[in-house]
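*Asks:* kindly generate the corresponding structure for this input.
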Amino acid sequence: MVNNNLTSQLTETLSVDNGTDETPIKWCSVSLSEVLEKGNRLEASVYDVESKQAYARIKDGIYPPVYLLGINSPVKKAHYGGRLKRNYVEKNSKNAIGFIGSSEMLDINPQPLKFMVDDERVSNLHVKRGTVLMSRSGTIGNMSFVNETLEKFLISEHAMRLECDDYPGYVYAFLKSKTGQALIQANIYGSVIQQIEPEHLTGIPIPNAPNEIKSEIDNLVSRSYSLRDESNVLIEKATQLMIKELCLPAIENFDLKLFKRNVPVDTFNVKLSGLTYRLDASYHVPIVDAITQHLKENCRELTTVADTRISKRIVLPGRFKRIYVEENVGRVFIGGKQLWELDPCNKKYLSLSKHGDRIKEQLELHENMTLITCSGTIGKVSLVGKHWENWAANQHIIRIVPADNSVAGYLNTFLASEYGYHLITRHTYGAVIDEIDDLHVSKIPIPILKNQDIQRLINVLTLQANEKRYEAYKLEQMALKIMDNEVIYAKRPELV
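*Replies:* Predicted coordinates:
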């Protein structure tokens, strides 16, 4: 009778070992002196195993360390812009200047969506060329370097400015290395919105390498960011050539056939024959018809992305459950948020054994593909560089495989322009999350220019810009490799 007792049965069931492994727990001992040295901080993250190893690696390295900020330190001033009420203005307003955040500063060629009046009130949001930038709120530790492109914008207070007298590229490379990142992460505070302050840099050690090594790394980083500037100039030149050849006015100067003017909302008519089974007003916005009609009048032929002279294939991957693995055993995997970065931060790695076929058939990227974000944020356009060859991207990005390299650059330039953006986003659907699909992309109008020499030149300039970005990537990777091999992990001569 006892064996049939419910309590007895439950006890026996609960005591069964199902062979489930417990989640590994990281642990380490912490001395009182360490707690005092860390400013009496008791958060476990401050004493993380990886950060302790990174700290010991620098302390015991071949080159005696100095602290990042303080006496005899490489960073002479660490600060960020003050908080202020942001009064945004229109892009074409007098003295308007682009305002970007700590995520946009990572883009090769940032495209600001917000603008402020450039006056004394925002003076501390400017940045000087050669300044090292580090995101200090939300996502901590993303690094950028102020070049000619970034110098033109205001940058939010969420980006910390590190100003150095000498070798700022060396500081940039150290903080971007895995060791530098581990040391940054150990200084984060905040339970809801994580942050880091300039005073926390006083506890981060950096190897005091010989000036020859510092100079070499600094030059590589500076050249890398100069090449990004040069690529942006080429892209702008290609875009302006296209605009001039098509006689395109500024977006705000198009003559929109509005039903009523001087009213709070745009009001317009749509013929029944023009509905094409779409009843959402955003599909029928007048700017799209105005751009399309203008293109017809000023190009040799208006075709679509699906034209075999333009593309071979348009790929929208299916949704799938992702299996991530460690860096050295998987394929690099990026998302739409990272499309405009040269070397995307926060990369993940997909399992080749679990996703090998899907990667090869749908996810893989190849040089000169055009990528378009198709979910959430619609219409971000990027051209795949040589350094992204065989990487994988998620299902929120549509791939356009160009017909050949004679049209790849031109196709990308048109779609990446503000005119292409309106033609892409008019297809947006969805009540909660915006979406477009491969069928919509296939219908996007593409103008064939009357002057084929100009079209070829636009194509060449865009591909040259893409090549410069590849060279910029290689230079930065070389700087990071020297930082690792000759500074952080360098062995003493007697131990070799």
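*Asks:* make it CA atoms for all contacts and neighbour counts henceforth
*Replies:* Will do.
*Asks:* need the contact list for T377.
*Replies:* Contact analysis of T377 by CA atoms under 8 Å, 6 or more residues apart in numbering lists D434.
*Asks:* quick check: the gap between it and V487.
*Replies:* 41 Å (CA to CA, to the nearest Å).
*Asks:* one more: L339?
*Replies:* In terms of CA to CA, L339 sits 31 Å off from V487.
*Asks:* one more, so I can put them side by side:
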Amino acid sequence: MKIAEFSNPVMSSWFAEQGYRLDASPYVAGALKTKKLLEQLPKTEPLAAVTTGPNGGLFYGPMFRRVYLTAPEHSVPWLGSRDMMAADLTNLPRLRKSDAESPSLKAQQLNPGMTLISRSGFYAGRRSYVRPDMGKCWASEHILKVQPNSEKIKSGYLYAFLLSRFGESLVRGSVYGSAVKHIEPHHIAGLPVPRLGADLEGRIHDLVEECAQLRADHQADLVAATKDFFDSNGLPDLNKVRWHQQERDLGFEVASVGPTSLRALTFAPRARKLAEKLGSVPGARLGDICAGGQLSRGTRFSRVDSNPEHGVQLIGQRQAFWLRPEGRWIGTAGTPDEVFASDEMILVAAQGTLGENEVYCRPILAIGSWLKYAYSEHFLRISSGTPEVPGAYLFAFFRSEAAFRLLRSLSAGGKQQDIHEFLRAEIPIPLAPPADRNRIAETVRNAYKKRDRADVLEDKALALLTTAIEEAAG
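*Replies:* Okay, the predicted model is just below:
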């Protein structure tokens, strides 16, 4: 529960400023406190005064009947309020291209440099920056777009302000609603944007732009590593699985089955063809590769909430795929070592449902700065016990569409699926020549170094902005 601070009591005069809202959110969430702080700065401008485009540069798209396709030549990537925070945009749902390019939706195509704000539902109020590789994406009506006027403000600086703790409190304080929260453009049009001088704003902008480029490079490198994996193993056709263009798994026969599984999904022809192709080249079973490492779900443990100074951030399946996680902080005392990941451990979301856009069976790689986090028991831990088969090499495979479909075919359970304990050890892993394995692994490692560097630059930009505002207001 949030309560008003005695040092900053809620004043009756604030009610008129907030349109006589009687819910507590804008008064105790820090929005008005931030506004009073920014009023002490030499110069601020309303957000609407530094934007341009449809509806003055603060806009979102119309509601419409969506038609999703899978063929890339007839569709465009479609970004939702959850997807806008994802680190890897490879597996976005795809909207019919003819609809996306229609007059009513053409303006929903993203422009690099935009700031995106999720405007409804559970994720309302979160912000992200449109990277250079997102220019071919379209955004849903649940995303509010902030298009900066390049003649008045630098796009990276505006994003840094909206992302900062000042922007956080202002945007969150603008959220309306109870069961379904939402934000409208006029709710944030008057947010005060501090002006800190061309030099400082330019430095912050350059940091954000370099950060965005590094994240785009991270994405491109991972895609290249996966392509290299299949090309080096003589399986170039698996770079384009085209799962939904294949004949559906209806009316097939199985010669014999054992006690391990009686589920039809396990024996589906499309998945079996994938397994046969992967096993047709030199390789090894996943269970054998992980014999000296780990191939199991995480351990269950009691969670005790803690503050960041004395705890560790626990990452669950939902936030593991975000650029920057916002997981719960738990105390380290009594937390087992098994919740931490070893270097280059692959963590596969191992519990969920079979929806096409669910994270179930999607992987992340624990490497670099992500080794500091704790991970919930809902991840399948895959750690190579064979030095000649690096975890980064395995990750190039597990992030592929072929691996995703094969893992899904090994599902067990009812409503909540899991990956079958015995069948996952039988997954055939192609092993390219050692030189190729090392090259692919290095591509993945370098991609994650770029991602870590991007986080450092973003933090530096926020630190510069925060220090400048505090000093100017002091």
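*Asks:* what about the counterpart of T131 of structure 1 in structure 2, neighbour count?
*Replies:* Residue pairing (TM-score structural alignment): T131 of structure 1 is matched to M114 of structure 2. Counted with other CA atoms under 10 Å, residues neighbouring M114 of structure 2 total 22.
*Asks:* M114 of structure 2 contacts P132, correct?
*Replies:* No. Taking contacts as CA atoms under 8 Å, M114 of structure 2 lies outside contact range of P132: 10.3 Å.
*Asks:* residue boundaries of the strands in the stretch 151-300 of structure 2?
*Replies:* Ranges of strands within the stretch 151-300 of structure 2 are 192-194, 283-285, 294-297, based on DSSP state E, counting those that start in this stretch.
*Asks:* nearest to G53 of structure 2, out of those?
*Replies:* strand 192-194 (18.1 Å; CA to CA).
*Asks:* distance from stretch 407-418 of structure 2 to the middle of the chain?
*Replies:* On the basis of CA atoms, centre = their mean, to the nearest Å, stretch 407-418 of structure 2 sits 23 Å off its chain's mean C-alpha point.
*Asks:* how close does I398 of structure 1 get to S29 of structure 1?
*Replies:* I398 of structure 1 is 49 Å from S29 of structure 1, by CA to CA.
*Asks:* which of these two has more residues huddled nearby?
*Replies:* Comparing I398 of structure 1 with S29 by other CA under 10 Å, the one with more neighbours is I398, at 27 against 7.
*Asks:* would you mind measuring from A264 of structure 2 to R272 of structure 2?
*Replies:* Distance from A264 of structure 2 to R272 of structure 2, by CA to CA: 11 Å.
*Asks:* please disregard the earlier target; I meant V171 of structure 2.
*Replies:* As judged by CA to CA, V171 of structure 2 and R272 of structure 2 stand 49 Å apart.
*Asks:* gap between the two ends of stretch 277-294 of structure 1?
*Replies:* 24 Å.
*Asks:* whereabouts in structure 2 does that stretch align?
*Replies:* By TM-score structural alignment, stretch 277-294 of structure 1 lines up with residues 260-277 in structure 2.
*Asks:* which SS class is I117 of structure 2?
*Replies:* What DSSP: H, G, I helix; E, B strand; the rest coil gives for I117 of structure 2 is strand.
*Asks:* report the contact partners of it.
*Replies:* A124, G125, R126, R127, S128, I143, L144, K145, V146.
*Asks:* from those, pick the one nearest P46 of structure 2.
*Replies:* So of the contacts of I117 of structure 2, ranked by how close each gets to P46 of structure 2 (CA to CA), first place is V146, at 12.8 Å.
*Asks:* ok, the closest one - contacts?
*Replies:* Neighbours of V146 of structure 2 in contact, by CA under 8 Å, 6+ apart: T51, G57, L58, F59, M114, T115, L116, I117.
*Asks:* try it again at 7 Å.
*Replies:* T51, G57, L58, M114, T115, L116 (CA atoms under 7 Å, 6 or more residues apart in numbering).
*Asks:* follow-up on the earlier one: pick out the most distant pair among the contacts of I117 of structure 2.
*Replies:* Across the contacts of I117 of structure 2 (CA to CA), the longest gap, 14.7 Å, separates A124 and V146.
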